[in-house]
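Colleague: return atomic coordinates for the entry below.
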Amino acid sequence: MDYALAPLRRYAQFSGRARRAEYWWYTLALVIASVVTSVLDNLLGWGGVVGGAYGPLTGLLVLSTLIPSLAVSVRRLHDTNRSGFWLLLFMAPYLVMAVMAGMALAQGNAAGALASVGLLGLVVLILGVVIFVFLVLDGTKGDNRFGPDPKAAERTGAYHA
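Modeller: Below is the predicted model of the structure:
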């Protein structure tokens, strides 16, 4: 359970490296918490209150874990010796998609909006698979440009998540 809570203790720390265990245990804990809050929102009749998609409890969970989720993702990419800017590359098409769809809809061109969303959706899917593979890969053995190997530091007792 220590790995699942480590990203919360390192709330906004974007530097350094995160082991696969830290990232994936945190992700599992976040998925479980999301399911629990979603069920509670629906039981209380609050489902879809926030933006038509979330209940207030789920929305609060998403907002409160946004920064640690981004931080642990960046540190996980660092562990594979990749820059955290890969996440920006993954998120950029969403912004472009929104702008293009908005412009097409403003001109009354629903087909153009759908086409732009479809094409950029394919780009997002491909980038999502690439990011997923990076997150699954084992980290760089030994030190890399982002810091010392957390596995080696953990074995010597120097690592404190």
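Colleague: only C-alpha atoms for contact and neighbour calcs from this point on.
Modeller: Will do.
Colleague: give the buried residues for the lengthiest helix in the chain.
Modeller: Criterion DSSP state H: the longest helix present in the chain is helix 110-136. The neighbour-count check on helix 110-136 (16 or more other Cα atoms under 10 Å) flags 112-113, 116-117, 120, 124, 127-128, 131, 134-135 as buried.
Colleague: farthest pair in those?
Modeller: G112 and L135 (34.1 Å; Cα to Cα).
Colleague: rewinding a little: want to throw the buried residues of helix 110-136 into a markdown table with distance to T80?
Modeller: Formatted as a markdown table, those follow (distance: Cα to Cα, whole Å):
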| residue | distance to T80 |
| --- | --- |
| G112 | 39 |
| A113 | 37 |
| S116 | 33 |
| V117 | 31 |
| L120 | 27 |
| V124 | 21 |
| L127 | 16 |
| G128 | 16 |
| I131 | 11 |
| F134 | 7 |
| L135 | 8 |
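Colleague: next, the structure of the following sequence, for comparison with the previous one:
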Amino acid sequence: MPYEPAKENVEMARTIVVTAVVGTFDLSGRARRTDLLGYLIISGIVGFFANFLLHFSLSFKASIIAGVLIQTAFYIPLPALFVRRLHDQARSGWFGLLILPAIVMQIYQGVAFATGTLPEGFFNPLNPARLAVSVFSLLCMVFGLWPGSTGENRFGPDPRQI
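Modeller: Sure, this is the predicted structure:
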């Protein structure tokens, strides 16, 4: 008998991705931790396999550039999803600006690596730019995993109770 994934798991994964993509520019409402983590995990898996296939079908430089484009496409829904996650914690969406330096630095790193223009010492952990992005990334991770407020808040009803 062939393996068939549980319909609930497939439906949940589909719902997470559709909610993130449809709400790409929707900064209102609230999002659960499951929404953010699910989107990151699913986009990571899809990106990994896409880059794996690109590596074998394109030249090295072209596969890096295509990988950066795929990575950038997956980053587009993240700011709005992060803002909705902050709303779940009853925080202002302006804290969502914390995610932008991390995203921009990741895209820059991919483009600079593909074009061979990475500055000397870029990967040094004491590089001020890398250190700043690491701090921003850590703050985003903490805010993304912080539990949401219980019950309704000024941004809407509790997404766990809907």
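Colleague: wait, which of the buried residues of helix 110-136 of the first structure is closest to R17 of the first structure?
Modeller: Among these, and counting by Cα to Cα, the member closest to R17 of the first structure is L135, at 11.9 Å.
Colleague: the second structure: which residue goes with that closest one?
Modeller: With TM-score structural alignment as the criterion, the equivalent of L135 of the first structure in the second structure is G144.
Colleague: check contacts around that match.
Modeller: Contact analysis of G144 of the second structure by Cα atoms under 8 Å, 6 or more residues apart in numbering lists 33, 36, 82, 85-86.
Colleague: which residues touch the aligned partner of S83 of the first structure in the second structure?
Modeller: Under the alignment by TM-score structural alignment, S83 of the first structure pairs with S92 in the second structure. With contact taken as Cα under 8 Å, 6+ apart, S92 of the second structure is in contact with 83, 86.
Colleague: separation between S92 of the second structure and G29 of the second structure?
Modeller: 12 Å (Cα to Cα, to the nearest Å).
Colleague: hmm, back to that, after the longest helix of the first structure comes which helix or strand?
Modeller: Using DSSP states H and E, the helix or strand that follows helix 110-136 of the first structure in sequence is helix 150-156.
Colleague: quick check: chain neighbours aside, which residue is closest to the residue mapped onto F14 of the first structure from the second structure?
Modeller: The alignment partner of F14 of the first structure in the second structure, by TM-score structural alignment, is L27. In space, and not counting its chain neighbours, L27 of the second structure is closest to A80: 5.3 Å by Cα to Cα, 6 or more residues apart in numbering.
Colleague: burial count for the one you found?
Modeller: Here the number of neighbours of A80 of the second structure (other Cα atoms under 10 Å) works out to 21.
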